[in-house]
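Student: what follows is a protein structure lacking sequence information:
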C-alpha cells in the first residue's frame, strides 16, 4: 500500500459499528445516563469517551492561585492552611471560612466560604489536600470561592502503599460546572472504561497515516487520556486524539467543498466591452499585483458552472472593495445581479458611497446586463417606506445590478431578478443561516465571496473557513502610509492626558480630523452629576460622557465635536457621518461602529480611550480608519492600567507592529482561542476539543491533505466507516455551528 493510499479497497460496514455508538443507559444504567445528559448533553458512550480532560494535575503541583481569573469555573488543587467557623449575624446558621494556599512560595492564598458547611468543617482540616471546583468571585477586593464542590485526595505522606500508587497518578481535570464538577465526569468515565471492549473500537485513522504519525494505538490512547499511568503517558495519547480530531474536521470540510463543487451554478464569463472593461479604463490608479492576481482568479471562478466559495482577507485599506466590485461588474455584464451584505447600516451606507464614487456615471444607469451602466441600490431596515419600496422594486425587476444592504436583505419580501453573486463583508458577524437565506433567493446557487479585514492566521482560516478557498491581499495600495501607534499609560504619566488633547488640537489646526473611540455608549449624565470643576473631570469610557467632557477641555475650545453610536436613529447617524466625511466635524467621539468600512481620508489621529478593553485585532481594525488619504496616521492607546498588568502586553504588541497577521497570531497565543475562533457564535466554546489552531498548524495542514485525498477517492466514506462515525460523533450541535460559519 502506497503512502498516499487513503485506506481499505473494499467497504466494511461492520468496521463502523462499535460500543461507541451505544447509549450510555445500556452501559451504566438509566439514572447515570440521565445525569450525564442533563449536565453534559451527552447520550452515547463515544460522546462521553471524547469528553477529554482539559489538563492534568500532579498532587505535588498545587494550582497557582495568582493565575485564577475572575468569573471562571476553576478546578483548584490546593492545601488547607486554616479554618474558622463563625455564626452569621443576620440569620441562623454558621459560615465556615477556609483558606487554601499553593506551593509557589508567594503569599497568594484564596478564601473559601461554606454556609452551614458542617461537612466541610469536619473534613477540611489544616494540612488536608483537596480538589476544589467553583466559580471565582470577588469580595472585599480579593478573590473568593463560595460553597465550592470539593473532593479529598490521599496525601503522599499519609497514604498506604495502594493509595501511594493512586496518588502517583495524574489527576485529569475535565470541563466543569458548579453542578457537575470535574471529578463527577472522571467518576462516570472511570465506570465506563471497564465495560467497553476498546479492542473492538475501529480506528478512524487509516493505518498508513497512523504509522506515519507514530500514533499510540487507539485502545491504549483511550485509557491513557482518561486514566494516565504517569505524566509522560497522556501527552502521547493527546497527540493521537489531536490528529484524529483534525482528520475528522478536515474530512467533514472536504466533503462540504466537494458538495459545493457538484452544485449547478450559472457561469458568468467576462463580456468584452462591458461594464467591467469600462470601469477598468476609467480607474484612476493601477491595481496592485495582488489585486490583479486575485481579480483574475475570481473572474475564472465566477465563469464556472459551479459556485465559487472564496474567502478574501486583507488588511484594512488593502483594496478588497475594488476587487469585489470588479467581480460584481463581471456578473452584471453576464446578466446577473450582486448582493452586498454589510453588518451595520453605517457600513452599508459607507459602501454605497464608496462604490458609487468608484463607478461614477457607470453606477447611474438602469439596464441589467447592459453595457452602458447599472444601478446601485441601498436597502436597510430603517429606510422610509416609500424609499424602501422603490429599492425592493429595483432589486426584483433587475433594474439594480448591485443591491447593498444590512440584514434587511434577508427579509421575505426581498426578491431578485437573477442573483448571481453574494458578497458578505465581515463574515464573522453573520451566521450561516443568514447567509443561506440570501442564497435561497437565487434561482441557482449563487457565487459567494466572503471578505474580512480582521486578519486570520492561515491555520485558523483553513480550520474555521475550511469549506472556502482562501485568498489574501497583503499589499497596501499606493498612497497609504504606515500608522504610528503609541501607548499612553496614564498610571505612570498622569500629565499625558492633557498632552493627548493638546495633540488632538494640533491635528485639527493642521487641517485634519480626529476620532476618539470609547468601549461603550454610556448613559447621559444628569446635570448634577457633572463636577462643578469641569477641568478636573476625567475622560470616561462612555461616548456620551466623553463627549460632554471634551467640550469642557480648554485645549479643544471652539472645535466642532460630535458623537456617533449604535443607539442613534439612522437619519442622525447618516447626518453625522456625512458631516464628518465633508469636513464639517473636527472630532468624532464614537464606539466601534466606525471599526470597519468608514473611510474618511482627512482623519489622521485616533485616540482610543480605555484601549485595554479592546482586543488586539479590534485595535488594529480601528486604527486602520486613519491615514487613508496619503497623510501620516497616529493612534494613541490610552490606558489607566499599571505597567505589569497582563493587558498591557497586548497594547505593547499592537504598538510594536502594523502587520495584522502577526498581531492575529499573537492574539491567539495571549487569549483564549475560542474568542478568536468565534466562541460567542457557537455557545461559548471554540468548537475545537484537543486542537490548538496556533500550536498545531503543521498537524492541521497534514490532516487537511490526508482528508482531501480520502474524499477524492471515497467521497461518501464508504470505505472509511470508522472515520464516518468519528465525524458523526464530532459534529455536535455546537460544532455544526462552528463548521458552518464558513
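Tutor: The structure has been received and is ready for your questions. Computed from a prediction, not measured in an experiment: that's the story for all the values here.

Student: make it CA atoms for all contacts and neighbour counts henceforth
Tutor: Noted.

Student: list the buried residues for the top helix by length along the chain?
Tutor: Across the chain, the longest stretch assigned as helix under DSSP state H is helix 233-262. Taking 16 or more other C-alpha atoms under 10 Å as the neighbour-count basis, helix 233-262 is seen to contain the buried residues 233-234, 236-257, 260-261.

Student: contacts only, for the closest residue to residue 171 other than its chain neighbours.
Tutor: Once flanking residues are discounted, residue 171 sits nearest to residue 57: 4.9 Å by C-alpha to C-alpha, 6 or more residues apart in numbering. Going by C-alpha atoms under 8 Å, 6 or more residues apart in numbering, residue 57 touches 77, 170-173.

Student: can you pick the most crowded of those residues?
Tutor: Neighbours were tallied for each of the contacts of residue 57 (criterion: other C-alpha atoms under 10 Å), and the maximum of 27 neighbours falls on residue 77.

Student: structure two is appended below for comparative analysis:
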C-alpha cells in the first residue's frame, strides 16, 4: 500500500487480502456469506471448547470435553467385526483409552508404549476405563512441552471444504488488523448510547467473542449474561428493527389508490348477516376502513384467535375496495383453506350480486382461461386462490387490495410477487394480513415493526371454552363409546388422524383405515372421510354433507385444521396428538365449540411421551387462550418455527435469539428512534453490516 494512504475500511477489504485465501477458498467462504474482512469478524462462533487446562484423568466424567496428558501404557490392534486401534493412557490419577477405527501404519508406529501424549476430545463411558474416540492428539516432550491455550477455542458455523482451523487462522488475521486499527471497523452505535446501555465498544466485543479469555464463564458467553454478547445481540436486533422501520417509511412515501367506497355493499352485507359483529370486529374494521382511505398503502396485520371472526373483517375490507372500483385478491396457503374462503365469500356476496373468481394450481382448461380473462378485464372484482395468484400469466385490471391469510406460511418471494402484481407505475396495492397464530407483543415489535397491528380479542357471544382431556390410546374403546353417545344425542364429531411421516399418501391411508374401523365399530353412525388426496368436488360434497348433518362422524387428516365451520360439531378426537405442534393442535381444537353446546376435545397419545410432548399436551389442557399458547409454543419450539420464518431469511439471526433476548426489544425500539433522529447517516451501514443483501425480503 503506498505510504500515507489510509488502510481500507474492513467492510470494503476483500477476504482475499488475507493470507491463505485464493480464488477457490474465497468461493467456499462466499457460501458462508463471507466476502469481506468485516463479514469474517461477524461470522461468530456457535460454541466454545475449553482447552485452557489439563485435567487429571481421575476427575473426568462421561460427557466432559477435556484436555488430558499422559504416557502410553499399552497400544494394540483389536480384530472383531471391525479392526480398531486401542491406546491406553495413564497420568498417575487414572487411565483413559483412546479408540481409533480409522488409522494407518505410520500412525500406529507413532503411538508406542512410553510416548507422552496430549489429547482433546469428548469423554465417553467404556468397558474397563473411560474412553475418547478419535481424539485430537499430539506427542509432547518433557523438555519442551507445548503451552496450553490461553483462551477458549471457538467452533464456527462452517461448510464443506472449510476447516475449523482455517476459520480460526483467518479470524486471527482479521482480529490482528482490527487491533492495529480499531477505527478500520466503524462503530455505528454512538458512544453516548453505549455508555447509557453499559455496553463495550465494537472492537472489544468482537475480540472477546472470537477469543474469550480462559476465565470467561461459558454459560454467560452462550446465553445473554456477558456484556460482549449483549453488545452484538443489541446491534443485530437494532439493525433488523431499523430495516423494518425503513420499509415502513418507504411504504408511507409510496402511493396507493385511496379506496373510500360509499358503504352501500357493506351495509347490505351487515343487514343480511343475521348476527351482530362483536365490538372487537367493529373496532378492527374501522381501523382498516380509515387505512384504505389514505393515499399510501395500508400495511396492517390482524391477529385473532381461532373463531374470532377474522374472515368477516376481511370481507368488509374487500367490499370497500370493490365499492371504490378496485379489485381485491385473497390468498390462502392451502387449497382447502382457500376453498373455504371462496365458499364463505361467495355465500355472503351472492345476495349482493357479486361473483367470486377462483384460481388455484388445480384450476385447468376452460375454467382457468375464463378466470384469467375475468381477472384481467376487471369483471372479477374479487379473486380467491392459493399461490397460483402470483404466477406470471395472472394479470389484474386494477388490484387495489391484497389480503393474505396465514402470511407466515408463504415464502417471502411469493408474497412480494403478489404485491408487485398490483403495482401500476407508482401506485401500490393496500395489504391486509390475517393470522390465527397470535404473536406476543414484544416479538411483534421485532418481527412486524413495519406493520400496523390490530387485535380481535373477543370471541362471538355464546362461545364456551372447549373442555380438553389427554388420554393414552390404550383407552381407545372408551373414546369410541363417547363418540357413539355424543352422536346419539344429536351432536357431530371429528376424528383426526395424524402420522409422523411427511408422506401425504400414508396420512390418507391411515385416515381411510380409521374410517373403515370406526364404521365397523359404530354401525349405527353415518361416517364420512376427507383427506388431501381427494378431488375438490369430493371433499366439498363430504364437507357439505357433514355441515348439513347427513354425516355424524367425520374422519379426516389435518386438512381440516383451519377454516372449517360446523356449529353442531361438539366433539374432536385427535389421534397421536403428541406428534403435532401446539399451534396446530389449537387450530384443530378450534373446529369445535362453534355452537351453543358444551364441546370437548380428546387428545389421544401413544405412550411413552417425551418430556416436550408431555409439556405441549399439558399446555392445551390448561388453557384455551391463543396468546398464552403462542407464548408457550415459542418457549418450546423457538421463533423460527412458530413464525414460519425458517424459509424467509428475515429472522435467521447470527447471534440474537428473539425469545431469549426479547427483554432488549423495548430498548432497541427506543434507540432506533434516537439513531434515526440524531445520526440518520449511520442507519444504512448498520443495516448492511447485519442483513447484507436481504433487505428486499422485508418488503412484504
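Tutor: That came in fine, so what should we check first? Predicted model only: the values in this text are computed from it and were never measured.

Student: so which of the contacts of residue 57 of structure 1 would you say is closest to residue 623 of structure 1?
Tutor: Of all those, residue 623 of structure 1 sits closest to residue 173, with 40.6 Å by C-alpha to C-alpha.

Student: any idea how far the aligned partner of residue 578 of structure 1 in structure 2 is from residue 185 of structure 2?
Tutor: For residue 578 of structure 1, the aligned position in structure 2 is occupied by residue 544, per TM-score structural alignment. Separation of residue 544 of structure 2 from residue 185 of structure 2 (C-alpha to C-alpha, to the nearest Å) stands at 65 Å.

Student: residue 78 of structure 2 now?
Tutor: Distance of residue 78 of structure 2 to residue 185 of structure 2, given as C-alpha to C-alpha: 55 Å.

Student: who's more crowded, these two?
Tutor: Counted by other C-alpha under 10 Å, residue 78 of structure 2 and residue 185 do not tie: residue 185 has more neighbours, with 19 against 11.

Student: skipping adjacent residues, who's closest to the more buried one in space?
Tutor: Distances taken as C-alpha to C-alpha, 6+ apart place residue 10 nearest to residue 185 of structure 2, at 5.6 Å, with adjacent residues excluded.

Student: how about residue 670 of structure 1?
Tutor: Leaving aside its chain neighbours, residue 670 of structure 1 sits nearest to residue 650 (7.9 Å; criterion: C-alpha to C-alpha, 6+ apart).

Student: which SSE is immediately downstream of whichever strand in structure 2 runs longest?
Tutor: Counting residues, the longest strand in structure 2 under DSSP state E turns out to be strand 65-78. Next along the chain after strand 65-78 of structure 2, taking DSSP states H and E as the criterion, comes strand 84-90.

Student: before we move on, back to that, show me the contacts for the residue nearest to residue 185 of structure 2.
Tutor: 36-38, 184-185.

Student: which SS state does it fall under?
Tutor: Recorded secondary structure, residue 10 of structure 2: coil (DSSP: H, G, I helix; E, B strand; the rest coil).

Student: any idea what it aligns with in structure 1?
Tutor: When the structures are aligned by TM-score structural alignment, the residue of structure 1 matched to residue 10 of structure 2 is residue 19.

Student: and in structure 1, which of the contacts of residue 10 of structure 2 remain?
Tutor: For those, the subset whose aligned partners also touch in structure 1 (both residues aligned by TM-score structural alignment, their matches' C-alpha atoms under 8 Å) is 37-38, 185.

Student: which of these fall within helices?
Tutor: Restricting those to those inside helices, with DSSP H as the criterion, leaves 37-38.

Student: now the kept ones among the contacts of residue 10 of structure 2 in a markdown table, with distance to residue 565 of structure 2?
Tutor: Rendered in a markdown table, the data for these read as follows (distance: C-alpha to C-alpha, whole Å):
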| residue | distance to residue 565 of structure 2 |
| --- | --- |
| 37 | 56 |
| 38 | 54 |
| 185 | 58 |
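
Student: nearest to residue 280 of structure 2 among the kept ones among the contacts of residue 10 of structure 2?
Tutor: If you rank those by distance to residue 280 of structure 2 using C-alpha to C-alpha, residue 38 comes first, at 48.8 Å.

Student: would you check that the closest one makes contact with residue 44?
Tutor: No - Residue 38 of structure 2 lies out of contact with residue 44 (C-alpha atoms under 8 Å); the separation is 11.3 Å.

Student: residue at max distance from the center of structure 2?
Tutor: No residue in structure 2 has its C-alpha farther from the mean C-alpha position than residue 143, which lies at 55.3 Å (C-alpha atoms, centre = their mean).
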